[in-house]
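**Q** I need the structure of the sequence given here:
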Amino acid sequence: MDFPTFLAQCLNAVQYGLLLFLVASGLTLIFGIMGVINLAHGSFYMIGAYLAWGLAPLFGDQFLLQLLAGMALAALLGFVLEWLFFSYLYQRDHLQQVLMTYALILVAEEVRSIVAGNDVHGVQVPGWLSGSVDLGLMSYPVYNLFACAACLLVALGLYLVVNKTRLGMMIRAGASNRDMVRSLGINVTLLYRIVFAAGVALAALAGMIAAPMSSVYPGMGGGILIICFVVVVIGGIGSISGALAASLLVGLVDTFGKVFFTQFSGLSVYLLMALILIWRPQGLVSKGY
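**A** Now for the predicted structure:
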């Protein structure tokens, strides 16, 4: 492998890892803070991709507005779903959570089939993000660089919100002791609803960003869900910084595993998870966010 090819694979690994982080950060918020095993989280990623396909004719090259509109719709969906379904799962055992969220996967797939059909769809890259940029030794698609920058910007914003704002302080306190937070007069029900809506919006944003780089197809949330659970376990349940580190690590291992160990590439990520859990059963970041 020559150096330009190695550099391209590194950029691909970082881009894939950052997209994984967007999905996994929402999952770790819901799983770590609210205590709900949400198998339907991959469906929110799929919904985001279909939103990108459905909204593209309405917004044209106004891609940033399209992303904001899609996130707003996804957050509204998350708010309603938490009110109708997930708010009843907090005091239930994990088996009931798994059954409920698996049922939501089936509902999401059926609604997707009715609304968008079962065909594979493509989403065109916006005109102002098309083409490639010369990096000296190689050229790289502009849109892929935009995806990396957008994910990094969201990661920074998420860190600032959780660690530097009053809302983030309430979220951290609610994760540690929800009864104490409730006794202080904070509306924990509304707080959890906001957290869930944010998690859904992050997953949908990842789907919208990924849509122009890949096709939009039925069942696309299943594969991303499994990898995201791996990321959450490796990074440490409830840790956003751990999810970021684990996502980048998984992206590197998965990308270069497919390059150097093609026949065993499917095992590389799970082998990584096993090794890290042997070394640190609590994940890379066991405390903090």
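**Q** From now on I want contacts and neighbour counts done on CA atoms only, so please keep to that.
**A** Noted.
**Q** Which strand or helix spans V133?
**A** In this assignment (DSSP states H and E), V133 forms part of strand 132-134.
**Q** actually Y140, not the one I typed
**A** Going by DSSP H and E, Y140 is part of strand 139-141.
**Q** next helix or strand past that strand?
**A** Immediately after strand 139-141, counting by DSSP H and E, sits helix 142-164.
**Q** can you give me the helices in the protein?
**A** 3-34, 41-59, 63-84, 94-116, 142-164, 166-176, 178-183, 188-210, 220-235, 240-260, 265-279 (DSSP state H).
**Q** Let me have the ones you listed in a markdown table, adding mean neighbour count as columns.
**A** Rendered in a markdown table, the data for the helices of the chain read as follows (neighbours: other Cα atoms under 10 Å):
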| stretch | mean neighbour count |
| --- | --- |
| helix 3-34 | 22 |
| helix 41-59 | 23 |
| helix 63-84 | 18 |
| helix 94-116 | 16 |
| helix 142-164 | 16 |
| helix 166-176 | 17 |
| helix 178-183 | 14 |
| helix 188-210 | 25 |
| helix 220-235 | 22 |
| helix 240-260 | 22 |
| helix 265-279 | 15 |
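**Q** Including distance to D134, could the ones you listed go into a markdown table?
**A** Shown next, in a markdown table, are the helices of the chain (distance: least, Cα to Cα, whole Å):
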| stretch | distance to D134 |
| --- | --- |
| helix 3-34 | 12 |
| helix 41-59 | 28 |
| helix 63-84 | 23 |
| helix 94-116 | 38 |
| helix 142-164 | 9 |
| helix 166-176 | 40 |
| helix 178-183 | 51 |
| helix 188-210 | 22 |
| helix 220-235 | 31 |
| helix 240-260 | 22 |
| helix 265-279 | 30 |
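**Q** Leaving out the residues flanking it, which one is nearest to S247?
**A** Spatial nearest neighbour of S247, chain neighbours left out: G17 (4.7 Å); criterion: Cα to Cα, 6 or more residues apart in numbering.
**Q** to compare against the first, here's another:
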Amino acid sequence: MNIQQIGVVGAGQMGAGIAQVCAQAGYQVIMFDLNGEALEKALSGIATSLQRLIKKEKLTIDEMQGCLANISASTELSSMAQADLVIEAASEQESIKQSIFRQLDDICHPDAILATNTSSISITRLAAVTKRPSNVVGMHFMNPVSVMALVEVIRGLQTQDAVFDQVTQVAKEIGKTPVDVKDSPGFVANRILLPMINEGIFCLHEGLAKAEDIDEVMKLGMSHPMGPLALADLIGLDTCLSIMQVLYTSFNDSKYRPCPLLVQMVDAGYLGRKTGRGFYTY
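**A** Got it, this is the predicted structure:
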């Protein structure tokens, strides 16, 4: 199948970034979200991101206009009907993603590929709620999507090789580096990253150092561009907690136990940059 139109479900930070890089590569993109304000914010954010590229002389005004012209927005999930590839980028909650996949399965044409940007949830289980499990695959982008090169391409148990190959090719065409990863909780990136962030939160919880100093240790001592607590704020503390809970319940191993402070922060609604307050104030 020749992939020409790409659907993106979810207009949050990740969905907007995915829509942008796909549109920049010349694909027709339809971005869906139930919240019209979220769509407006996403389109505005994409325009701002493209303007930054113009200032850095990495993009021309004509290219920016072409990219924006490639993106349309809708508050109706039925808008995904003509998409050849749909990339789901909704909240990191399995029940929400399963509901979306059931609906997409009924809406999309039979040959359409359904991909998920999940950062930890089983591709195999998401595929199983559809009547096209062989056409379901994982495409885990990194945040921020417009900057980070990696895409983990994850096969479910049912994913056919042709679908994996097509999605891998799309990842290359949008300027990303695809890496073949098996379906396992957290995959590779978050299997390593989130326990590190969680341990940084434990350091704060136990009073070893202030948030700024914990981040400074990792930046100066390990050459990380961003400390674990600032990174948690960027990812979203609710997303961090969801991933840790998936790891903890999937492996039944105490080393993945979410830090109590992380749980409390989420309970308080301190989710990081998107709410203006996390381990730092924005």
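**Q** TM value for the aligned chains?
**A** These two chains, once laid on top of each other, score a TM-score of 0.28 by TM-score structural alignment, normalised by the length of structure 2; 131 aligned residues with a Cα RMSD of 6.2 Å.
**Q** same for the strand holding V133 of structure 1, what does it pack against?
**A** Where contact means 3 or more Cα pairs under 8 Å, 6 or more residues apart in numbering; DSSP states H and E, strand 132-134 of structure 1 is packed against strand 139-141.
**Q** I'd like to know which elements the strand it packs on is packed against.
**A** Short answer (3+ Cα pairs under 8 Å, 6+ apart): strand 139-141 of structure 1 packs on strand 132-134.
**Q** switch to 10 Å and redo it
**A** Applying 3 or more Cα pairs under 10 Å, 6 or more residues apart in numbering; DSSP states H and E, one finds that strand 139-141 of structure 1 makes contact with helix 3-34, strand 132-134.
**Q** so which of those comes closest to L267 of structure 1?
**A** helix 3-34 (16.7 Å; Cα to Cα).
**Q** got the angle between that closest one and helix 188-210?
**A** 160 degrees (axes from the mean of the first three to the mean of the last three Cα atoms, to 10 degrees).
**Q** Quick one: distance of helix 3-34 of structure 1 to the chain centre.
**A** Using Cα atoms, centre = their mean, to the nearest Å, the mean C-alpha position of helix 3-34 of structure 1 is found 8 Å from that of the whole chain.
**Q** Which helix or strand contains I197 of structure 2?
**A** helix 189-205.
**Q** After that helix, which helix or strand is next?
**A** Criterion used, DSSP H and E; the element after helix 189-205 of structure 2 is helix 211-222.
**Q** Please spell out which residues along that next one are buried.
**A** For helix 211-222 of structure 2, the neighbour count (16 or more other Cα atoms under 10 Å) marks A211, I214, D215, E216, M218 as buried.
**Q** Which secondary structure elements does that helix sit against?
**A** Using 3+ Cα pairs under 10 Å, 6+ apart: helix 211-222 of structure 2 touches helix 189-205, helix 228-235.
**Q** Check which helices and strands the shortest one is in contact with.
**A** In this structure, helix 228-235 of structure 2 packs against helix 13-24, helix 189-205, helix 211-222, helix 237-251, with contacts taken as 3+ Cα pairs under 10 Å, 6+ apart.
**Q** Quick one, which of the helices and strands packed on strand 139-141 of structure 1 gets closest to G54 of structure 1.
**A** Using Cα to Cα, the nearest of these to G54 of structure 1 is helix 3-34, at 20.3 Å.
**Q** Packing partners of that closest one?
**A** Short answer (3+ Cα pairs under 10 Å, 6+ apart): helix 3-34 of structure 1 packs on helix 41-59, strand 139-141, helix 142-164, helix 166-176, helix 188-210, helix 220-235, helix 240-260.
**Q** Determine which of the ones you listed approaches A116 of structure 1 most closely.
**A** Using Cα to Cα, the helices and strands packed on helix 3-34 of structure 1 put helix 41-59 closest to A116 of structure 1, at 8.0 Å.
**Q** what residues are up against A173 of structure 1?
**A** I33, L167, D179, M180, V181 (Cα atoms under 10 Å, 6 or more residues apart in numbering).
**Q** I figured the second one was touching L190, is that so?
**A** It stands for L167 of structure 1. No. Using Cα atoms under 10 Å, L167 of structure 1 is not in contact with L190, being 11.4 Å away.
**Q** picking up where we left off before, so how far is A24 of structure 1 from the residue nearest to S247 of structure 1?
**A** From G17 of structure 1 over to A24 of structure 1 the distance is 10 Å, taken as Cα to Cα, to the nearest Å.
**Q** which residues are common contacts for these two?
**A** Residues touching both G17 of structure 1 and A24 (Cα under 10 Å, 6+ apart) are V231, A243, L244, A246, S247.
**Q** quick check, nearest of those residues to V195 of structure 1?
**A** Nearest to V195 of structure 1 among the shared contacts of G17 and A24 of structure 1, counting by Cα to Cα, is A243 at 16.4 Å.
**Q** Leaving aside the residues adjacent along the chain, what's closest to the closest one?
**A** Per Cα to Cα, 6+ apart, closest to A243 of structure 1 is G235, 4.7 Å.
**Q** Against L22 of structure 1, how distant is the one you found?
**A** Counting by Cα to Cα, the gap from G235 of structure 1 to L22 of structure 1 is 14 Å.
**Q** What segments of structure 2 are helices?
**A** With DSSP H as the criterion, structure 2 has helices spanning 13-24, 36-55, 61-69, 94-107, 123-128, 161-173, 189-205, 211-222, 228-235, 237-251, 260-268.
**Q** Pick the most deeply packed of these.
**A** Highest mean neighbour count of those: helix 13-24, a mean of 25 (counted as mean count of other Cα atoms under 10 Å).
**Q** and the angle from that helix to helix 161-173?
**A** Here the directions of helix 13-24 of structure 2 and helix 161-173 differ by 80 degrees (the same axes, to 10 degrees).
**Q** from what I can see A206 of structure 1 touches H41, true?
**A** No. Look at A206 of structure 1 against H41 with Cα under 10 Å: they stay out of range, at 11.7 Å.
**Q** Can you pull the residues that touch both of those two?
**A** V23, A24.
**Q** Now A72 of structure 1. Nearest residue, chain neighbours left out?
**A** Nearest residue to A72 of structure 1, sequence neighbours excluded (Cα to Cα, 6+ apart): A201, at 7.2 Å.
**Q** could you list every residue that touches that neighbour?
**A** Contacts for A201 of structure 1 (Cα under 10 Å, 6+ apart) come out as 22-23, 26, 44-45, 48, 68, 70-79, 195, 207.
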